[in-house]
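In: predicted model and sequence follow; I will ask about them next.
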Amino acid sequence: MLARLGAVLGAVTVIAAPGAAHAAAQPVPEVMAALGDSISTGFNACGWYVSCTARSWSTGDSGQVSSHYARLTELSGTLQKHNLNFAVPGATSADLLGQMRKAVAGRADYVTILIGALDACTRTEEAMTPVATYRRRLDAALAELRGGVPGARVFFASIPDVRRLWQVGKGNALARTFWSAGRICQSLLAEPTSTRNADVQRRARVRARVVAYNRAAAAACAAYGPRCRTDQGAVFSYPFTLDHVSKWDYFHPNTAGQRVLAERTYDNGFTWLDPR
């Protein structure tokens, strides 16, 4: 029942940018950049508590993931080796503007953004970023891109459903140990076996905040215009399992998880021209 509810909510989480359904195909970018947090750096996807950008769903070059970069270089060689990754483990929406400035300096004409998991995954529920603040930070970053690289394309990946992580991992003793020892996402993962109403409601509120962030990102994308796309909730609604997360922390996507992220986002993003 909860999985079905998650799928329904995921479907309405993100509003498509204007004209997305019938937009013309886009020329392949010459420079792309990934912005966001540890998910986009491939953290824990190939080593013990290290980033593995080669396995990033966005800019990675590993054949095990089939990232946006890997797929786009198959269409055009002009993108080859022009895959910038400015995502930083631990980043929140407060760091997005600084990352965007680096993308502008790099003249990126295609930017992927996945940010917000750590705005919700905080030490306490009260520490979560307000939705209005999150939206304001996204608007500021997009304004920076518009002013610096007019015509740049933007893709927003939806934030994963963090409550699903609790659902699939709460029965696993190792997962619970890592969540507790690492103080991981305590706003949601604290007291993982508790069925008390207070804990049930806390988890629901954290999930609702993620839903609100995804809606705010969609609205910011729509305001940016037809050169912006979202995945329309494809990542949020994906029914991932523990097979998709690192066994070193039971939180970050492993190689299989990064591969799913790449597939779900690419298939729900821009249509690209094939010059061949």
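Out: Received, thanks. Numbers count the residues shown, from 1 in each chain.
In: switch to C-alpha atoms for all contacts and neighbour counts from now on
Out: OK.
In: could you verify my assumption that residue 221 touches residue 231?
Out: No - the criterion here is C-alpha atoms under 8 Å, and residue 221 misses it with residue 231 at 11.0 Å.
In: more neighbours, those two?
Out: residue 221 (26 against 22; other C-alpha atoms under 10 Å).
In: which secondary structure element contains that one?
Out: helix 197-224 (DSSP states H and E).
In: can you pull out the helices in the protein?
Out: 2-13, 38-41, 68-75, 96-105, 117-120, 131-148, 162-169, 173-181, 186-189, 197-224, 255-267 (DSSP state H).
In: any chance of those in JSON lines, plus distance to residue 235?
Out: As requested, the helices of the chain are exported to JSON lines (distance: least, C-alpha to C-alpha, whole Å):
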{"stretch": "helix 2-13", "distance to residue 235": "8"}
{"stretch": "helix 38-41", "distance to residue 235": "12"}
{"stretch": "helix 68-75", "distance to residue 235": "15"}
{"stretch": "helix 96-105", "distance to residue 235": "20"}
{"stretch": "helix 117-120", "distance to residue 235": "12"}
{"stretch": "helix 131-148", "distance to residue 235": "19"}
{"stretch": "helix 162-169", "distance to residue 235": "11"}
{"stretch": "helix 173-181", "distance to residue 235": "21"}
{"stretch": "helix 186-189", "distance to residue 235": "19"}
{"stretch": "helix 197-224", "distance to residue 235": "10"}
{"stretch": "helix 255-267", "distance to residue 235": "6"}
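In: among these, which is the most enclosed?
Out: helix 38-41 (a mean of 28; mean count of other C-alpha atoms under 10 Å).
In: contacts for that helix?
Out: 34, 51-53, 55-58, 85, 87-91, 114, 252-253 (C-alpha atoms under 8 Å, 6 or more residues apart in numbering).
In: try this one next to it:
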Amino acid sequence: MPVSRRSSATPIAAALLLTAALAAGCTSPSPSSPTPSPSSSAPAPESENAPGAGEWNVRPASVAAIGDSITTAFDACSLLSDCPEVSWATGTDARVASLARQLLGDSGAVGERSWNYAESGAHVSDLPAQARRAAAHEPELLTVMIGGNDACAPDVASMTDVEDFRADFTETMDILREESPDTQVYVSSVPDLMRLWSEGSGSALARAVWQLAGICPAMLGDPGDASPAADERRTAVRERVQDYNAVLAEVCSADRLCRYDGGAVFDYAFTADHISDWDWFHPSREGQSELAALAFEQVTAE
């Protein structure tokens, strides 16, 4: 689907409102949308056919999520707000068919046996604290999506160092294993930010929103600049994302109950339909639904 589908359908006023209220896309939390609180503190029922030690259970009976604004579904429903009901990981909206809804059943079951501790603006350094909160529920499955904000720095030099990224993600896994040793972990790859630029850079409105709101400047700054220097900058960001994904894959592979998505999210050929009309950065409802489908495929693979 060509990006030109959006013209007057998205109000120019959104770009101005984003400029005033949003410092950097998903790089800062929305003050009007606090982190979703757990739906219930009740322990999850034991799964039927529960696996033995080191054996992957394709039908976990409870799901927790940690990560950033993609998992809070920021800007998926309305401007400058989280929309956890359409989150790919734990959303209750039947039209999105989140991973939790596909695994657990109806919205009532999702409300009782899923918890979303992702935070808009989170970096990998925020993940250990989120993991502690999630581990308190001893979920049968924990989803992780992190790294977008670590790459979406003010400039290339400010992106999170790869070894720091490794240390924080390793600490996250160590905390989880200490506090909830039998929890399975599904780790999503970081999306391809270069594809985001290529999908939106042909739209004058997208370029205006990115520039005025300062969204992901390392990749999306000066979006119309086709100079060699700009190409080098964007390539450096993409390579850093690939480095983060390599770390996620390596650390996950060392854990008996961790599944990395094999680059499924990074490789996914999303289009403008999968991007929020509000900021041209976060996933739309359609994008959230696609993330849920990718996750379900990975989690339930025998």
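Out: That came through, no problem. In this text the structure is predicted, and so the values were computed from the model without any measurement.
In: circling back to that earlier point, joint contacts of residue 221 and residue 231 of the first structure?
Out: Counting by C-alpha under 8 Å, 6+ apart, the shared contacts of residue 221 of the first structure and residue 231 are residue 156.
In: which part of the second structure matches stretch 109-119 of the first structure?
Out: Aligned by TM-score structural alignment, stretch 109-119 of the first structure falls on residues 140-150 of the second structure.
In: that stretch spans what distance, first to last residue?
Out: 28 Å (C-alpha to C-alpha, to the nearest Å).
In: now swap in stretch 225-245 of the first structure and tell me
Out: Terminal-residue distance, stretch 225-245 of the first structure (C-alpha to C-alpha): 34 Å.
In: now do the buried residues in that stretch.
Out: Using 16 or more other C-alpha atoms under 10 Å as the test for burial, stretch 225-245 of the first structure gives 226-240, 242, 244-245.
In: strands - which of those land there?
Out: If you go by DSSP state E, these have 228-230 in strands.
In: the helices of the first structure: which one's closest to residue 27 of the first structure?
Out: Nearest of the helices of the first structure to residue 27 of the first structure, taken as C-alpha to C-alpha: helix 68-75 at 9.7 Å.
In: quick one, the closest one and helix 255-267 angle?
Out: On the basis of axes from the mean of the first three to the mean of the last three C-alpha atoms, to 10 degrees, helix 68-75 of the first structure is oriented at 60 degrees to helix 255-267.
In: map residue 94 of the second structure across to the first structure for me.
Out: In the first structure, residue 94 of the second structure lands on residue 63 (TM-score structural alignment).
In: wait, what's in contact with the closest residue to that match other than its chain neighbours?
Out: Excluding its sequence neighbours, the residue lying closest to residue 63 of the first structure (C-alpha to C-alpha, 6 or more residues apart in numbering) is residue 70, at 7.7 Å. By C-alpha under 8 Å, 6+ apart, the contact list for residue 70 of the first structure reads 59-63.
In: overlap between these and the second structure?
Out: Checking these against the second structure (both residues aligned by TM-score structural alignment, their matches' C-alpha atoms under 8 Å), the contacts still present are 59-61, 63.
In: mind checking the end-to-end distance for stretch 57-66 of the first structure?
Out: 7 Å.
In: how far off centre is it?
Out: 15 Å (C-alpha atoms, centre = their mean, to the nearest Å).
In: name the residues of that stretch that are buried.
Out: 57-62, 65-66.
In: list just the nearest of the residues you listed to residue 3 of the first structure.
Out: Using C-alpha to C-alpha, residue 57 comes nearest to residue 3 of the first structure of the buried residues of stretch 57-66 of the first structure, at 24.0 Å.
In: OK, contacts around that closest one?
Out: Residue 57 of the first structure neighbours (C-alpha under 8 Å, 6+ apart): 40, 42, 65-68, 258-259, 261-262.
In: and what of residue 258 of the first structure?
Out: Residue 258 of the first structure neighbours (C-alpha under 8 Å, 6+ apart): 42, 45, 55-57, 65, 244.
In: got a markdown table for the residues you listed, with distance to residue 9 of the first structure too?
Out: Converted to a markdown table, these look like this (distance: C-alpha to C-alpha, whole Å):
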| residue | distance to residue 9 of the first structure |
| --- | --- |
| 42 | 27 |
| 45 | 28 |
| 55 | 29 |
| 56 | 26 |
| 57 | 23 |
| 65 | 27 |
| 244 | 21 |
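In: closest to residue 6 of the first structure out of those residues?
Out: Set against residue 6 of the first structure, the nearest of these by C-alpha to C-alpha is residue 244 (17.5 Å).
In: what's the closest non-adjacent residue to the closest one?
Out: Nearest non-adjacent residue to residue 244 of the first structure (C-alpha to C-alpha, 6+ apart): residue 257, at 4.2 Å.
In: could you do residue 10 of the first structure as well?
Out: Using C-alpha to C-alpha, 6+ apart, the closest residue to residue 10 of the first structure is residue 237 (4.5 Å).
In: in the second structure, what residue corresponds to the one you found?
Out: So, by TM-score structural alignment, residue 237 of the first structure is matched to residue 267.
In: how about the nearest residue to residue 123 of the first structure once chain neighbours are set aside, what does it touch?
Out: Nearest non-adjacent residue to residue 123 of the first structure, counting by C-alpha to C-alpha, 6+ apart: residue 186, 4.9 Å away. Applying C-alpha under 8 Å, 6+ apart to residue 186 of the first structure gives the contacts 121-125, 179-180.
In: pick the one among those closest to residue 7 of the first structure.
Out: Within the contacts of residue 186 of the first structure, the smallest distance to residue 7 of the first structure is 20.8 Å, found for residue 121 (C-alpha to C-alpha).
In: residues in contact with the closest one?
Out: 128, 184-188 are the contacts of residue 121 of the first structure under C-alpha under 8 Å, 6+ apart.
In: among those residues, which two are most distant?
Out: Farthest pair in the contacts of residue 121 of the first structure (C-alpha to C-alpha) is 128 and 184. Separation: 13.8 Å.
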